[in-house]
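Chemist: The amino acid sequence is not available; the structure is as follows:
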């Protein structure tokens, strides 16, 4: 009988979004916001815990998402980059009430990632095989969402800069599998990218 693996989703939403010129976590996406859309997607996934890491504009964003059944993590070192947010989330997971076997990391500004995408990544996870599952997009771009076996929690905990988990993926590339995503959009970083994506999605 297969033992159920326990997975946590970490949504990274601590950045200031300087290229966007405003908090992109709060940008409209249909009848909600980018961050809320991502949280709702995560809530549809077969997972055991959802953590959302906040930093810049903490009070404003927290008041918006307090209503969701998630754990909100504050990263006071958000200006130092993604790595610190990942580290804070892993610390909370390691000190939580249940044993987590894998963590699936995603960004707040990935509206084209579906719950099906995330469920398929979790479905292909094999506990205790040192597995990493990263996403590959059209054109060969590799990135998040990315799933890490608990074997890598200490490496993730040690992150402290803006390179996120890329160096860990490179270091352990022999253990990396890829999930093919048919989209050519990984995330939204600029006003033009956001406007184009919004207009194409909602036929405006």
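Modeler: Cool, the structure landed. On a predicted model such as this, the values are computed, not experimentally measured, just so you know.
Chemist: Could you use CA atoms for every contact and neighbour count after this?
Modeler: Will do.
Chemist: For this structure, just list every one of the helices.
Modeler: Using DSSP state H, the helices of the chain run over 34-43, 58-65, 82-94, 115-123, 153-157, 166-171, 191-202.
Chemist: Most tightly packed of the ones you listed?
Modeler: Among the helices of the chain, helix 82-94 has the highest mean neighbour count (mean count of other CA atoms under 10 Å), at a mean of 23.
Chemist: this is the other structure I want to compare:
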């Protein structure tokens, strides 16, 4: 059973996906990957394998994604401010789970991240340490998801704009974990990214 002191997964699923389909007719999070699983479901499955509790942040009008993620066991939160950028969704999710010991912030359009990578990030935050931020590195490049310890709650709640938590990463020590996981760098931006 999850407790308030656990690390909570925050799955950001409130983007519009305009690069995937500028007309807005196809929701990229519901598109099937080569194995048939929807993009958001694969992302949620990996996150659920690493943490006992996942808060999925969606747009209020995106009932299909909300239903899919709720059915997988995620707590779904509709973010009325999602149109203001990624930071608004991130703040919404962290506020919903603000009593947690830390947060693993994952993106719903990154379905190729390995559960083992997420588990390693969570382990790092649970162990404490000076950085209280853990980010994965693959071939010298930093990717997602990123884990934050409780010390960063005020900074997370103060975020604004479409840069997510980049300002926190830029202005604080980050424990960079080397992983053999190209999925930390692969998001679904266009239909060709699915293959």
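Modeler: Great, that's in hand. In this text the structure is predicted, and so the values were computed from the model without any measurement.
Chemist: Which one of the helices of structure 1 lies nearest to residue 25 of structure 1?
Modeler: Among those, the nearest to residue 25 of structure 1 by CA to CA is helix 34-43 (4.8 Å).
Chemist: Contact partners for the residue sitting nearest the centre point of structure 2?
Modeler: For structure 2, the residue sitting closest to the mean C-alpha position, by CA atoms, centre = their mean, is residue 106 at 1.5 Å. Shown in contact with residue 106 of structure 2 (CA atoms under 8 Å, 6 or more residues apart in numbering): 9-12, 43, 47, 144-146.
Chemist: from these, which two are the most distant?
Modeler: Farthest apart among these by CA to CA are 43 and 146. That separation is 13.9 Å.
Chemist: And the strands in structure 2, which stretches?
Modeler: In structure 2, the segments counted as strands under DSSP state E are 7-13, 54-58, 75-78, 102-107, 133-138, 141-142, 146-149, 175-178.
Chemist: Just list the residues touching the closest residue to residue 147 of structure 2 other than its chain neighbours, thanks.
Modeler: Closest residue to residue 147 of structure 2 apart from its sequence neighbours, by CA to CA, 6 or more residues apart in numbering: residue 104 at 4.2 Å. Counting by CA under 8 Å, 6+ apart, residue 104 of structure 2 touches 7-10, 118, 121-122, 145-148.
Chemist: Kindly recompute the last result at 10 Å.
Modeler: Contact analysis of residue 104 of structure 2 by CA atoms under 10 Å, 6 or more residues apart in numbering lists 7-11, 47, 50-51, 54, 94, 118-119, 121-122, 125, 133-135, 144-149.
Chemist: Kindly provide the distance from residue 178 of structure 1 to residue 124 of structure 1.
Modeler: 10 Å (CA to CA, to the nearest Å).
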